[in-house]
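K.L.:
What follows is a protein structure lacking sequence information:
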């Protein structure tokens, strides 16, 4: 059959997508949105300079770095530092302490902002709600040095408020700061008090997007407040909870160097020493730069593995995950 060209159709046919046309359109979009890209530039520079460029330093983990020889001339030792670290008797102690603190944080601290956000969401008077929110946000801005100092003032056996109260009613004092059994509970309580209120911001934002008509329909059906929370509120923020849990798993081996370092002493070091303080002790105070870099790289690999694994499990359960 002979092809027939309909008059007038030639003008309506789409032009071929040449590389020049695509480049011209991209350049026009770039000129149109130039201020948005300029606004994005400081954030990109921050991550490039402080996050990606320092990644070159992980090569120290595979070298026997000597400052007077420099990075290039230092001897390449491969996985020697990792072998020494895994065979070190301190490795199991560090792993146990780090995982226990992370596990307690996951069990007690992670649900705390969710529960607090649900409670705040039930407050109907705006004045009381904003007042409570302000009060619970304030500890986030307090330095951990101040928090540790407050803990010392309240818990010390030499005139501490808590111990004076206990002595008045029980006739004895408890050495909270030196007793290894109290170290982990103190760390978890400090974390909850300082960060719980700030963590509610994301969950309150997610709760603000819940359709009010769902609650009205539930009331018509006779559902009480607990049923509404269980069947409407929690499913509405489930995706937010899952994403934050995935991100939390990436920092499972990060327990906060400053807090642990300030609360640790010679008497509770056996339960308080974690990877962060261990890296500081060896890398900064003893100059074992390559060895401490190997420990830090081990932490990073575990974190990436946990993020990918948790994301895979979340997607298997029907959640969107991170990607």
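P.N.:
In hand now; what should we look at? Predicted model only: the values in this text are computed from it and were never measured.

K.L.:
all contacts plus neighbour counts: C-alpha atoms, from now on.
P.N.:
Noted.

K.L.:
Just the element for the most centrally placed residue in the chain, please.
P.N.:
Residue closest to the average C-alpha location in the chain (CA atoms, centre = their mean): residue 248, at 4.8 Å. Using DSSP states H and E, residue 248 sits within helix 238-250.

K.L.:
buried residues in whatever helix or strand comes next after that helix?
P.N.:
Next helix or strand after helix 238-250 toward the C-terminus (DSSP H and E): helix 257-263. Within helix 257-263, the residues scored as buried using 16 or more other CA atoms under 10 Å are 257, 259, 260, 261, 263.

K.L.:
what does stretch 50-68 give?
P.N.:
Residues of stretch 50-68 classed as buried: 59, 60, 61, 62, 63, 64, 65, 66 (neighbour count, 16+ other CA under 10 Å).

K.L.:
Stretch 132-147 too?
P.N.:
Using 16+ other CA under 10 Å as the test for burial, stretch 132-147 gives 133, 136, 137, 139, 140, 144, 147.

K.L.:
For residue 183, state which of those is nearest.
P.N.:
Minimum distance to residue 183 across these is 14.6 Å, recorded for residue 147 (CA to CA).

K.L.:
ok so, going back, with secondary structure added, can I get the buried residues of stretch 50-68 in TSV?
P.N.:
Formatted as TSV, these follow (DSSP: H, G, I helix; E, B strand; the rest coil):
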residue	secondary structure
59	helix
60	helix
61	helix
62	helix
63	strand
64	strand
65	coil
66	coil
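
K.L.:
Pick the one among those residues closest to residue 276.
P.N.:
Among the buried residues of stretch 50-68, residue 61 lies closest to residue 276 (CA to CA), at 15.9 Å.

K.L.:
Contacts only, for that closest one.
P.N.:
78, 79, 81, 290, 291, 292, 293, 294, 297 (CA atoms under 8 Å, 6 or more residues apart in numbering).

K.L.:
10 Å instead?
P.N.:
Going by CA atoms under 10 Å, 6 or more residues apart in numbering, residue 61 touches 76-82, 289-298.

K.L.:
and the gap between it and residue 154?
P.N.:
For residue 61, the distance to residue 154 (CA to CA, to the nearest Å) stands at 42 Å.

K.L.:
hold the first one in mind and look at this next one:
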């Protein structure tokens, strides 16, 4: 009687397990070859984020050093959290925090809903020609440089022959120094932002509106719902996830008001309400050479932004909405 040799199942299992990573590598290589042109199109974007976003992140270590350019990065003295302590003890900290949060609050209340409103209005335009024309006109300001926007603001609002002050002088017999008045700075910034960015912001919401089921509108019409009720009960709920996601991302920019716009409109007469973290970092880092201190301020902004994004995402999920992850 011959005994049949049993196969070495343990060796076979080990061989199969070892071949799994190889199969995965082969599968990944096959996918790369198959979609090589798509990945090639993706490469410039990846290089941009790698070079200008991830590599510079090493620079945050300057916040924990007393950086001296002639000593270099590795020989400069490490001081821990000293720069953060100086920043928080600075009397200007609360002024910067107040100005930054106030501007962000105004933009959140007045600017954030504008692209939604414009998208809803454009969605009701039935003539394709008029719709495309309006879209083009409201998109154009996004591509105008902020320097041009500031120049237009100056031409319109200056007391020396400005168009708006000319009308005020003609009909009210008085002039208002909008550019130097602290009480007019924040409304002026919000109006600039709305005019420049609202139209371009409608792109995402119009794309979301394109995915709304038309049958829901037909059923609502059969039930006697007018345009307002259709927008409230069908359109807005359908794009609610998009609104929530953009709001979460917006929370990450609460301490980021945009350096260029504020810097161009800032002057000594409105500084008490116009100075924000972005302009303060520029002033301390570039004009005064306090590289480590300004890096600490920038790191503080980034950390607060991350906390706000994570917190708002958690809150959105608690209320049953789709978060960013």
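P.N.:
Great, that's in hand. Fair warning: this is a prediction, and the values are worked out from it, not measured in the lab.

K.L.:
TM between them?
P.N.:
Here the TM-score for the pair of chains, by TM-score structural alignment, normalised by the length of structure 1, is 0.93; 309 aligned residues with a CA RMSD of 1.2 Å.

K.L.:
Tell me the counterpart of the residue nearest to the centre of structure 1 in structure 2.
P.N.:
The equivalent of residue 248 of structure 1 in structure 2 is residue 250 (alignment by TM-score structural alignment).

K.L.:
Thought residue 109 was touching its match, still the case?
P.N.:
No. With contact defined as CA atoms under 10 Å, residue 250 of structure 2 does not reach residue 109; the gap is 11.8 Å.

K.L.:
burial count for residue 177 of structure 1?
P.N.:
By other CA atoms under 10 Å, the residues close to residue 177 of structure 1 number 20.

K.L.:
So what does it match up with in structure 2?
P.N.:
Aligning on TM-score structural alignment places residue 177 of structure 1 opposite residue 179 in structure 2.

K.L.:
Residue 96 of structure 1 now?
P.N.:
Under TM-score structural alignment, residue 96 of structure 1 pairs with residue 98 in structure 2.

K.L.:
Next one: the counterpart of residue 277 of structure 2 in structure 1 from residue 193 of structure 1, what distance?
P.N.:
Taking TM-score structural alignment, residue 277 of structure 2 has residue 275 as its aligned residue in structure 1. Noted for residue 275 of structure 1: a distance of 24 Å to residue 193 of structure 1, by CA to CA.

K.L.:
More neighbours: which of those two?
P.N.:
Set residue 275 of structure 1 next to residue 193 and count neighbours by other CA under 10 Å: residue 275 wins out with 25 against 17.

K.L.:
who's in contact with that one?
P.N.:
Per CA under 10 Å, 6+ apart, neighbours of residue 275 of structure 1: 91, 93-95, 97-98, 253-257, 281, 292, 295-296, 298-299.

K.L.:
What's the local residue count around the residue mapped onto residue 77 of structure 1 from structure 2?
P.N.:
Aligning on TM-score structural alignment places residue 77 of structure 1 opposite residue 79 in structure 2. Using other CA under 10 Å, the number of residues around residue 79 of structure 2 comes to 14.

K.L.:
what about the closest residue in space to residue 254 of structure 2 that isn't next to it in sequence, helix or strand, and which?
P.N.:
What sits nearest to residue 254 of structure 2 in space, not counting adjacent residues and going by CA to CA, 6 or more residues apart in numbering, is residue 104, at 5.5 Å. Using DSSP H and E, residue 104 of structure 2 sits within helix 92-106.

K.L.:
What segments of structure 2 are strands?
P.N.:
For structure 2, the strands defined by DSSP state E cover 65-66, 77-78.

K.L.:
Who are the packing partners of the last one?
P.N.:
Here strand 77-78 of structure 2 touches strand 65-66, going by 3 or more CA pairs under 10 Å, 6 or more residues apart in numbering; DSSP states H and E.

K.L.:
thinking again about what came up before, PyMOL command for the buried members of the contacts of residue 275 of structure 1?
P.N.:
Here is the PyMOL command that selects only those of the contacts of residue 275 of structure 1 that count as buried (16+ other CA under 10 Å):
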select buried, resi 91+93+94+97+98+253+254+255+256+257+292+295+296+298+299
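
K.L.:
before we move on, the earlier item: quick one: the match of residue 277 of structure 2 from residue 286 of structure 1, how far?
P.N.:
Counting by CA to CA, the separation of residue 275 of structure 1 from residue 286 of structure 1 is 15 Å.

K.L.:
hang on, the earlier thing: a markdown table for the buried residues of stretch 50-68 of structure 1, including distance to residue 187 of structure 1?
P.N.:
Output for the buried residues of stretch 50-68 of structure 1, formatted as a markdown table (distance: CA to CA, whole Å):
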| residue | distance to residue 187 of structure 1 |
| --- | --- |
| 59 | 33 |
| 60 | 32 |
| 61 | 30 |
| 62 | 34 |
| 63 | 35 |
| 64 | 35 |
| 65 | 35 |
| 66 | 37 |
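
K.L.:
how deep is residue 238 of structure 1 tucked in, by neighbour count?
P.N.:
When neighbours are counted by other CA under 10 Å, residue 238 of structure 1 comes out with 13.

K.L.:
Show me what it aligns to in structure 2.
P.N.:
Taking TM-score structural alignment for the superposition, residue 238 of structure 1 sits opposite residue 240 in structure 2.
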